[in-house]
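K.L.:
Mind folding the following:
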Amino acid sequence: MGQLTQFAPFLLMFVVIYFFMIRPQQKRAKNEKEFESSLKVGDKIITKSGFHGKVVELADTSAVIETMSGKLKIERSAISMEMSAALNKKA
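P.N.:
Here you go, the predicted structure:
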């Protein structure tokens, strides 16, 4: 019984860390994966570095976007889910 009460604070700390740090991060990663896979040609997007464009081609892990200065090939993971959602919400 004494050893159990000794480890209770560590167990409680792990549970708190799991629910406030690990679980939300896993949920966010899952949402980003779903967003990347739901992209389609014609979507207006903003990259994480701030480029605005429209998707013109999609490959497995990359996308070609058309910007005002031309076409760029980028990784799908470089597209910002939050900024693109805000852009499409305004329109």
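K.L.:
From here on, just use CA atoms for contacts and neighbour counts.
P.N.:
Fine.
K.L.:
Neighbours of Phe35, how many?
P.N.:
17 (other C-alpha atoms under 10 Å).
K.L.:
That one belongs to a strand?
P.N.:
No. Counting by DSSP: H, G, I helix; E, B strand; the rest coil, Phe35 is not part of a strand but helix.
K.L.:
and for comparison, fold this next one:
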Amino acid sequence: MSFFIQNANAVVNGTSESSNSYSLIFMAVIFLLIFYFMLFRPQQKKDKEHKNLINSLVQGDEVITTSGLLGRIKKITKNGYILLELNETTEVFIKQDFIVSLLPKGTLKSL
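P.N.:
Predicted structure coming up:
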């Protein structure tokens, strides 16, 4: 009950509407900042790390793809594709973006 009385007093003083709009703007800004730092910023960081990984690939690197294929890079084409050697007889072309991580040298021989 006292909550309604405080609102009535604030309206009489004429400060309720302006302070209410400022607090609404303040809350929206805080919400946007939290949204940015919890969603957009980590994704941008992850994208940057993946781009650096893709740019650092060279022939002979052992990699894993998004589909779980393990292989050695045999050839990197200029149009964004990689010839991936899965074993001595099997080779596949994949898009560079599908490389997830770089494996240590000798991983394929140890499997």
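K.L.:
Mind jotting down where the strands sit in structure 1?
P.N.:
Counting by DSSP state E, one finds strands in structure 1 at the ranges 44-46, 52-58, 62-67, 70-75.
K.L.:
which part of structure 2 lines up with the first one?
P.N.:
To tie it back to what came earlier, the one meant is strand 44-46 of structure 1. The alignment of strand 44-46 of structure 1 onto structure 2 (TM-score structural alignment) covers residues 62-64.
K.L.:
just how off-centre is the matching stretch within its chain?
P.N.:
Chain-centre distance of stretch 62-64 of structure 2: 20 Å, with C-alpha atoms, centre = their mean, to the nearest Å.
K.L.:
ok, now stretch 48-65 of structure 2?
P.N.:
Its chain's C-alpha centre and that of stretch 48-65 of structure 2 lie 17 Å apart, by C-alpha atoms, centre = their mean.
K.L.:
List the superposition-based mean deviation of the match of strand 44-46 of structure 1 with respect to structure 1.
P.N.:
Superposing on structure 1 and averaging over aligned pairs (mean C-alpha distance after the TM-score superposition for structure 1), stretch 62-64 of structure 2 comes out at 0.6 Å.
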